[in-house]
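[1] pasting the structure only:
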């Protein structure tokens, strides 16, 4: 019998690869429209969203689905996929090659598996976090199927800290690392998982920005710290997550949280 987690990984890998191949044909060629929250969307986002949702319904008919372009209310289902068909739509429309397809699998409202595929740069990340509590999956994080782990280095001007466009006020304080702005929430956080950066912050991520990387980053040894009261996960039954943002700090290890958190606490205060 095929292992459940083998099925999950194979589905995520083949689905994102197939969709990524089609999206590469549209890369840098589509005109976006503006959504009510000010973010961009294209016909490619909507097509990819429908393709992923249909694939989940065919392969995992008992699983629920939340997606940026579709359903936003959590039903309370035991298993739920949270998908972002194109994370980094602005990069995608402007011809900047860092953008990805993100799939997170929640068990009882908390992410325990994540998969993010970046077609242009040929990088695919996946990870299992606390999966052993619900199956035989072992914790672990991978890029292109090779194990990854966060860095044990100390902050310095030879290390990176990632920011988003809405968190640039961090530059008003001395930052113990070089700053990078990548324009994609998942890649921002996954670069910490690989050890490329020591930390990062996102001011307005939604649950579909966080679900996949929540599992991968922690499996790689990293720490995600909400900057507002309460935790992002587990999701609550009946809640609409369409307009909720969760300012989040990511750190390569717990010891660096006191170093980075004072730089970005203002993001939580703005909520």
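    Done, it's in. Note that the structure is predicted; figures quoted are calculated from it, not measured.

[2] use CA for all of it now, contacts and neighbours both
    Fine.

[3] Residue 166: what secondary structure?
    Recorded secondary structure, residue 166: helix (DSSP: H, G, I helix; E, B strand; the rest coil).

[4] number of nearby residues for it?
    The number of residues packed near residue 166 is 12, by other CA atoms under 10 Å.

[5] what's the closest non-adjacent residue to it?
    residue 203 (5.9 Å; CA to CA, 6 or more residues apart in numbering).

[6] Residue 256 versus that neighbour, what's the distance?
    Distance of residue 203 to residue 256, given as CA to CA, to the nearest Å: 19 Å.

[7] ok, these two, which is more surrounded?
    Taking neighbours as other CA under 10 Å, residue 203 and residue 256 compare with residue 203 leading, 24 against 17.

[8] Name all residues that make contact with that one.
    Residues near residue 203 by CA atoms under 8 Å, 6 or more residues apart in numbering: 164, 166-167, 245-248, 267.

[9] Turn these into TSV, including distance to residue 82.
    Shown next, in TSV, are the contacts of residue 203 (distance: CA to CA, whole Å):
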residue	distance to residue 82
164	22
166	24
167	25
245	15
246	15
247	18
248	18
267	24
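
[10] Go through stretch 263-271 and flag the buried ones.
    263-267 (16 or more other CA atoms under 10 Å).

[11] Check what contacts it and list those residues.
    Stretch 263-271 is touched from outside by 167, 170, 173, 175, 201, 203, 227-228, 247, 249, with contacts defined as CA under 8 Å, 6+ apart.

[12] Among the contacts of residue 203, which one sits closest to residue 106?
    residue 246 (17.2 Å; CA to CA).

[13] second one coming, line it up with the first:
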């Protein structure tokens, strides 16, 4: 396996320092889908790929075939053959800056997300939150967590095992995506929060800061957070009640070739939550577009 937790932490630290160093000066533009992209997004994605390819080459005895990359900023450059091959082999999936609007406006809540899948199944994940100095990192069946404070990153040896959140002690909060805020509705008893980034919403759920996260997003947004939540024993259900699997398939995902605006997008909204009763309660009070 190409996933070596200490090496992953090292790569994310370098990316986090770059993100902070250029945050005030990073140029930004509006993409065709009307979302913001900054110089940091493109430079960090390129740096992640460069470092992981270097380290994979240096560990060639452990390598098992080509190493693939699916990233938010470069996914559209690859054709159907590349994407299908990525689902058959070893593949890193990254969102170099999840929460670009937050990042580009100097606000907290953004993060650097790196997931890993083998043979089409999400297996490992790591998320660095440079603003708050937090790191979530999976290692086998374990999730590691550390916090060093604003603009400082925990070293690998400082990380400690994160235990599954106690549903009875979790905050009565439901985090939702921008789609729900703009076009949907929730009128149940839970407080509602839209954080502006998938990584922030998944962090809240992992640490007991919420009981659920309702979203319909893209592969790179949750490729790190989903394996982390799964290892903590949390569940995921599609809006029609099916369990949402770690396996990436046409049943649940818009896999290229499809219209570009749908590339790697979930086919349904999904609720990540502590148990099935939360799903039933949330769905009973939700109108999903």
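    Here it is on my side, so go on. Just so we're clear, the structure is a prediction, and the values are computed from it rather than from any experiment.

[14] So after superposing, what's the score?
    TM-score for the superposed pair, counting by TM-score structural alignment, normalised by the length of structure 1: 0.82. Supporting figures: 251 aligned residues with a CA RMSD of 2.7 Å.

[15] Please narrow the contacts of stretch 263-271 of structure 1 to those residing in strands.
    201, 249 (DSSP state E).

[16] between the contacts of stretch 263-271 of structure 1, which has the most around it?
    That'd be residue 201 among those, by other CA under 10 Å, with 32 neighbours.

[17] which residues touch the residue in structure 2 that that residue lines up against?
    Aligned counterpart of residue 201 of structure 1 in structure 2: residue 214 (TM-score structural alignment). Listed by CA under 8 Å, 6+ apart, the contact partners of residue 214 of structure 2 are 174-177, 269-272.

[18] Now for those: which two are most distant?
    The span of the contacts of residue 214 of structure 2, defined through CA to CA, is set by 174 and 269 at 14.2 Å.

[19] what's the nearest residue to residue 20 of structure 1 if we skip its chain neighbours?
    residue 119 is the one closest to residue 20 of structure 1 (CA to CA, 6+ apart), at 5.4 Å.

[20] Now do the SS call for residue 196 of structure 1.
    Residue 196 of structure 1 ends up coil, using three-state DSSP.

[21] surely it meets residue 152?
    No - Residue 196 of structure 1 lies out of contact with residue 152 (CA atoms under 8 Å); the separation is 10.9 Å.

[22] More neighbours: those two, which one.
    The neighbour comparison of residue 196 of structure 1 against residue 152 (other CA under 10 Å) goes to residue 196, with 18 against 13.

[23] Kindly provide the distance from the more buried one to residue 18 of structure 1.
    Per CA to CA, residue 196 of structure 1 is found 28 Å from residue 18 of structure 1.

[24] Equivalent analysis for residue 8 of structure 1, please.
    Taken as CA to CA, the span from residue 8 of structure 1 to residue 18 of structure 1 is 16 Å.

[25] These two: who's more crowded?
    Taking neighbours as other CA under 10 Å, residue 8 of structure 1 and residue 18 compare with residue 8 leading, 17 against 13.

[26] To which residue of structure 2 is the more buried one aligned?
    Aligned counterpart of residue 8 of structure 1 in structure 2: residue 4 (TM-score structural alignment).

[27] Name all residues that make contact with that match.
    residue 139.

[28] Count the neighbours of the nearest residue to residue 240 of structure 1 once chain neighbours are set aside for me.
    Distances taken as CA to CA, 6+ apart place residue 73 nearest to residue 240 of structure 1, at 4.2 Å, with adjacent residues excluded. Close neighbours of residue 73 of structure 1, defined as other CA under 10 Å, add up to 17.

[29] doesn't residue 64 make contact with residue 73 of structure 1?
    No - using CA under 8 Å, residue 73 of structure 1 makes no contact with residue 64, being 10.2 Å away.

[30] Show me where the stretch 101-250 of structure 1 has its strands.
    Assigned by DSSP state E, counting those that start in this stretch, the strands in the stretch 101-250 of structure 1 fall at 110-118, 123-128, 140-143, 146-147, 160-162, 178-180, 199-202, 223-226, 248-251.
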